[in-house]
Every structure is written in C-alpha cells, then in structure tokens.
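Trainee: attaching a predicted model along with its sequence, questions to come.
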Amino acid sequence: MTVVDINIHHLPEDLFSNEKILNGFLDSAPRGFGEIARVATTDSGKQQLILEKPAGYQNLNYVDGDYSAEAKLAAMDDAGVDYGVMRVPVWQEWLPLDICKEVNDNAHDIVQRSGGRLFSTACVPPWGGKENVYELERCVKELGAVGVQLACHYGQLYLDDEVFEPYLKVIEKLDVPVIVHHTPLPVEWRSVIDYTNLRREYGRIVDQATAVGRELFSGMFDRMPGLRFIHTMLGGNWFANAALLTPHASNKAESLSRLDPTGGEKIRSYLENNIYFDLTHPHSWGKAQVECAIEVSGADHYLFGSSFPVFYGWMSQGVEFVKKDLDITDEQRDLVLHQNAKRLFSLPI
C-alpha cells in the first residue's frame, strides 16, 4: 500500500552554517512581541535553534542535521513511506521574502535530489504585494511546488482577515491546496504557557481549532470557493466540535436566541468542499479518537502526516498505526495514506 507523508518538515540544509540565512531566521522572530530566538548546543554537541515565548518557555527546537535530504529519505525508507510533502515548520509566520526565496530554492534542490520521492510547498509572506505574488507564482510555475503553506495566524490576524484576501485569490487562481500549519502558540496564549504539554501540544490544537472556526464562520469560502485548506493537528480536534458548532435551530419557540441558528448548511458545505485535515502522528491521538474523526469527517478528508523530525519515531509509528491498528476498511486506509494526497496535490505518482 502506497504511503504519502504530507508533513515532513523543511528548513534550509545550511541553516546553521549560512550566516545570512541563520540571521534571517533569528532576526525575523519579533522580539518586541515576546518571541525569543536563539542558538544553543544540545547535550550531544549539535547546534539547535530555539524559539521561546515568553523567555524561558521553549516552544520550538530545530536541531542541525535533522533537515537534510539524506535524513528525510533515510527516515522514509525505515518507515515505509514512499513519498513526502515538505513544509517549513511554523517559522513562516515571520520570514521575510528574501529568506523565503532561499528556503524555496533549497526545497526545490532537495526535490531534484530525491528521485521523485519528495515534493515542495511554497513558503511566501501572505501579503498581496506584487513581489510576494511573483515569488508564489515562481514556486508553483517554475519550481514545481505542489501547494502553498501558511501559518494559522500572522501576529494577531487569522486567515479570515481581509488583508490576506488578495494573496488567497492568487492561490485560488493557481488551483493549488494550502497547508495551514499551526503557530508556536495561539493568539491568546497566556493561559497555556505554564505546563509543557499544554503549551507545546494543546496550544497548537487551540490555534488550529480557532483558525478552522474563524474560516468557517467568516464566509470567506463564499468569496473564494476554490480554496482548499488542509489543517494540521486534525484541525485542532475539529471532528469533536463539528456538530456542536454547526448552527442548529430549536424545535421550540424560545424567549431569547442565544446562538445563531442560521448558516448550518453552508458551514457543512465548507467542511465538505474547502476544509481537509492533516492526520499528524496519528498514533499519538489514539485509536478511538482517530476512528471517530474518520467516521465524523470522512476518510476522504484526512491525510497522513508525521511531523518528522520532531520525533524520528513518529513516522514509522504512524504508518504502522494506520496500517495495522485502525479498524477501518482498506479503501479508507488507502485514502488516508495515499489517495487523498495524490488527488489534492495532483502528485505525479
């Protein structure tokens, strides 16, 4: 059974040795808003790029050597993954255009060296200026990027904000899917910082669920019906919220309307046609939860991902989990592991 991993992290292979690129990453993190980026050394002697918010609370760690083409392909061989889709993990919230170009060029180079096994996604600042649009078009039309990556939010702004619409309309015209990666923390982050798992796992779930909800309720897919968003982290457990947050009209005459009962059919159509979910490291979520997600949203709406190399073991554990542990049909399994990715990204596989 063919396996496509749509969440293989990409950073420039010379991130730690190329002063321009390293400083581009370090300087782009907005220190004035509490994002602290620094380089440190691991216990094994490797360099790592650390992101903290606030100071002393680590949210991201990038280790030198984990992002090479060789590391990716070796992990894929070990896990039984045939193809992978690369994307920049989180930092695209801040990266300036000149560094994005370096990131995109290196991704294209890795694709060329992968023997047809790896594909890239465009990393571009999502503002509608012509230089950003030119880089997006270059990635898709010249470098062969199969999709576009965006962050859940940029500063205080989630993707339903009107400032992103000119850029999103170009994506819609290019007819490529958007991978919406979580950011280090949601906009409202202070309630989750004190405990590591709340900060590093639950904070990202909150960010994804908030982003999906805002997109669904904003009406943006009425204006841009061709957009296809693939949200990581199961869309922040969106399958558990779909029925609750889809408007329902009461069967009685109520004295007060406390919820908006309109638009349920439209929101269900957006979930059907515009929103998909990345099943990142599925074994971590649990058998009952993943089976429920597939039952609620449909196997045609979930795509396998590993978030490699956050944990090297997640890729192989995830493949084994989907292949052997889930009580789903072979047809559903093939959709999750292969067919959905092939269809949405138009992969030549």
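Mentor: Received it, and whenever you're ready, just let me know what you need. These numbers come from a predicted model, not from an experiment.
Trainee: hey, let's count contacts and neighbours off CA atoms from now on
Mentor: Fine.
Trainee: what about the strands in the stretch 101-250 of the chain?
Mentor: 118-119, 121-123, 147-151, 153-154, 157-158, 178-181, 229-231 (DSSP state E, counting those that start in this stretch).
Trainee: helices and strands around the longest one, which ones?
Mentor: With contacts defined as 3 or more Cα pairs under 8 Å, 6 or more residues apart in numbering; DSSP states H and E, strand 147-151 has these neighbours: strand 121-123, strand 178-181.
Trainee: buried deepest among these, which one?
Mentor: Of all the helices and strands packed on strand 147-151, strand 121-123 has the most neighbours on average by mean count of other Cα atoms under 10 Å, namely a mean of 30.
Trainee: list the contacts of that one.
Mentor: Contact partners of strand 121-123, identified using Cα atoms under 8 Å, 6 or more residues apart in numbering, comprise 85-88, 92, 100-101, 103-104, 136, 139-140, 145-150.
Trainee: and it, how far out from the chain's middle?
Mentor: 11 Å (Cα atoms, centre = their mean, to the nearest Å).
Trainee: nearest spatial neighbour of Arg200, chain-adjacent residues omitted?
Mentor: Leaving aside its sequence neighbours, Arg200 sits nearest to Asn59 (Cα to Cα, 6 or more residues apart in numbering; 5.8 Å).
Trainee: cool, Gly128 as well?
Mentor: For Gly128, the spatially nearest residue (Cα to Cα, 6+ apart) is Tyr167, at 4.6 Å.
Trainee: my guess is that neighbour contacts Glu131. True?
Mentor: No: assessed by Cα atoms under 8 Å, Tyr167 is found out of contact with Glu131, at 11.2 Å.
Trainee: comparison target, given below:
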Amino acid sequence: MSDRIDAWTHIFPPAYFARLQTMASATGPLRRWLELKSLYDLEHRFRLMDDFAGYRQILTPSMPPIEDLADGALAIDLMRLMNDGLADLVLRYPDRFPAFAAGLSLHDVDAAVAEIARVDAMGATGVQLCTHMRGTPLDHPRFQPVFNELAERDMAIWLHPVRGPQPDYPTETKSRYEIWWCFGWPYDSSVAMARLVFSGLFDRHPGLRIITHHMGAMIPYFAGRIAQGWGLEMGTRTPPADADLLPGPLQKPAEDYFRMFFADTALSGAVEATRCGLDYFGADKVLFASDFPFDAEGGSYLVRETIKALDALDLPAATRHKIDVENISALVNRGKFR
C-alpha cells in the first residue's frame, strides 16, 4: 500500500530525451526543459522521490506539446517514441511508477485514434491532451473521433494548459513578466473546459473522465459567475447578435457540467486555493498532484508544499486518503493501488 500517489508528474523517457537533443529547436524553445535534470535523469529523480515516504508517481509527458515540436510523420514518430518510453518506465519501475498517461499528437486524427488503441493495449490509463492544438480548440469537430475513442475505451484524460508568450494587450507583441505562464495557463484551461462543456461533450459521453490541472484553474473561484452568467436563462446579459456565439442547448445547467471534471492539487502549496477547489469539486473528485519537477529544487519544493497545504486543511483521515491514494486508484485502474 502506498501512502501517496502523485497523479500528475512530467518526464522525458530516455530515448525521447535523446531524440529531442538532436532537434534544431533544442537550443531554442526546448532549452528550458532540457536543462531540468529531474525530467530525464532517473537516478536524480529517484533521490528526490526518496525524500518522501511512500511516494509514487503517475507519469505524463512533459511539455512542450509534441504538436509544437513537429508535424507529419515526425510528430507521429515522436508520439510513439514518448509512449514506448513511458510504458517501459512503468514496466521497469512499478514500485515507483504504477501507471502512465500517454501523449498524443492531434495533427493527424486518424494516427491519434490508432495510438489510443495501441497505448490501451500497452496498459496506459489514459492520455494527456493539451488545451488546444496550435490554436485549434479541442471542441473542433475534427477532434471528435479522439474523444469518441477515449470514451469507448473508458480511458481518462489529463487536460494540460498550453500557452506561449503571446501579448496580453493588442498594442504589444509579447507577454511581459511571464504573465502568459502564471495567469495565462489557468485561463487557457478554463477556456478549454468551457468549450468542452458547451460543445455537449458530457451529454454525448457522460462517463468521460477529465482531470484538470491546477485544481480546475479559474472555475472554482468563479462558480458564482458561472451560475449567474451561464444559468438556464443565460443571466440578464444582452446576447450577441451572432447566435453562433451563444452556448448550445444542454441537458442540464452549465454549472453541473463543470463539476463533472476532476481536479488536481497542483497549486504550488496555496492553502486557501486548495480549500476552494476541494469545496467546489468535492473530496471524491480531487487528486493529489504536484506538477513535479517544475520548481527550482527539481520537484521537491512542489511535492513538499503540496503536502503541507493538505496538512494545513486538517482533513479527516478518510478524506485525506481519498485524495492521496483512493481517487486516482479508482480513476485509472479500478482500485489497483489501494
């Protein structure tokens, strides 16, 4: 029995990391990732993990998205290389890595659907999807076969934000002070969640399980605006002239769909934000996750501070065990990790 399973940690499998180093972008956009030792050095990663008793990790692909690194046959090759590597790590180190969520490239939807079948056979518990594919939203009709396949196979989705340094104001050319990362990523997640809700995804696939990074982003904090602005009567706002900009008909209030998402605790140790998200999603839908290894200590800070934040909430033991172990176990593998 494990004391804690980290539901969202990132890694570069060895062969994938080696391939990245040969790519032209390795000295540009990739540089900040390639210099983070915990992403690729297993012995270093293990030493950090050993600082936390009973600690194991669900593996997910590291950013940047495969779609941003390549397209065509190269993107498909990178996708398969990533997933082969993740599966191999879980096979070789089951005591440390009990499961993985596969990576997908959505450039070629047919190839992505085929990869879902392949990784399902390899034992993947789900897939990680980014909140858009080079600017194309996930609710675009071209991606429906991907969601259909995942729902048919009962595989979970890890929904990860992705946003570059595009300007925060139309009079500028680039985001300043890394605002695009600190605030832009939660905004990006919230937009993707709303688009999936209003596309009718959960009406088509009510059993689909989607884990949202950073505790559901903006959604818990703006629950009141969701209820008032997207209620059955659409609030009291003047609707836009273009009817296509209005949400389509749903089977229940919008706020009910937002509560269907799962959420992780990757909030960099913010106690009040953790409490807000837990109150919103409920103890059965919150998963312990740190976002390892993206901190100045190579991951230790995020794990330690996330644990401290949950400790500060002084939760009942049964609730805490749900968050630390039971929810991710039930979500990905029918109780295998209990």
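Mentor: Structure received. All values derive from a computational prediction rather than experimental measurement.
Trainee: between Tyr167 and Glu131 of the first structure, which one's more packed in?
Mentor: Shown here are Tyr167 of the first structure and Glu131; by other Cα atoms under 10 Å, Tyr167 has more neighbours (19 against 13).
Trainee: residues in contact with the more buried one?
Mentor: Residues near Tyr167 of the first structure by Cα under 8 Å, 6+ apart: 126-128, 133.
Trainee: one more pass at 10 Å, please.
Mentor: 124-130, 132-133, 136 (Cα atoms under 10 Å, 6 or more residues apart in numbering).
Trainee: map Arg268 of the first structure across to the second structure for me.
Mentor: Matched by TM-score structural alignment, Arg268 of the first structure corresponds to Glu255 in the second structure.
Trainee: now do the helices in the stretch 201-338 of the second structure.
Mentor: For the stretch 201-338 of the second structure, the helices defined by DSSP state H, counting those that start in this stretch occupy 201-204, 213-216, 223-229, 254-258, 271-281, 300-313, 317-321, 327-333.
Trainee: scan the second structure for its longest helix.
Mentor: Taking DSSP state H as the criterion, the second structure has its longest helix at helix 72-92.
Trainee: so it versus strand 99-103, what angle?
Mentor: Orientation check (axes from the mean of the first three to the mean of the last three Cα atoms, to 10 degrees): helix 72-92 of the second structure against strand 99-103 gives 180 degrees.
Trainee: overlap in contacts, Tyr167 and Glu131 of the first structure.
Mentor: 124-125.
Trainee: how many residues are close by Phe311 of the first structure?
Mentor: 10.
Trainee: what's the separation between it and Tyr62 of the first structure?
Mentor: Using Cα to Cα, to the nearest Å, we find Phe311 of the first structure at a distance of 11 Å from Tyr62 of the first structure.
Trainee: tell me the contacts of the residue opposite Ser199 of the second structure in the first structure once aligned?
Mentor: With TM-score structural alignment as the criterion, Ser199 of the second structure lines up with Ser218 in the first structure. Contacts of Ser218 of the first structure were listed using Cα under 10 Å, 6+ apart, and they are 159-161, 267.
Trainee: need the buried ones from the contacts of strand 121-123 of the first structure selected in ChimeraX.
Mentor: With 16 or more other Cα atoms under 10 Å as the criterion, this ChimeraX line picks the buried residues out of those:
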select :85,86,87,88,92,100,101,103,104,136,139,140,145,146,147,148,149,150
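Trainee: what lines up with Ala318 of the second structure in the first structure?
Mentor: Using TM-score structural alignment, Ala318 of the second structure pairs with Glu331 in the first structure.
Trainee: show me the contacts for its match.
Mentor: 299-300, 339.
Trainee: tally of neighbours for Ser250 of the first structure?
Mentor: Each residue near Ser250 of the first structure was counted by other Cα under 10 Å, and the total is 10.
Trainee: from Asp98 of the first structure, how far out is the spatially closest residue to it that is not a sequence neighbour?
Mentor: Among residues not flanking Ser250 of the first structure along the chain, Pro261 sits closest, at 7.9 Å (Cα to Cα, 6+ apart). The spacing between Pro261 of the first structure and Asp98 of the first structure, counted by Cα to Cα, is 46 Å.
Trainee: cool, and Tyr67 of the first structure?
Mentor: Taken as Cα to Cα, the span from Tyr67 of the first structure to Asp98 of the first structure is 20 Å.
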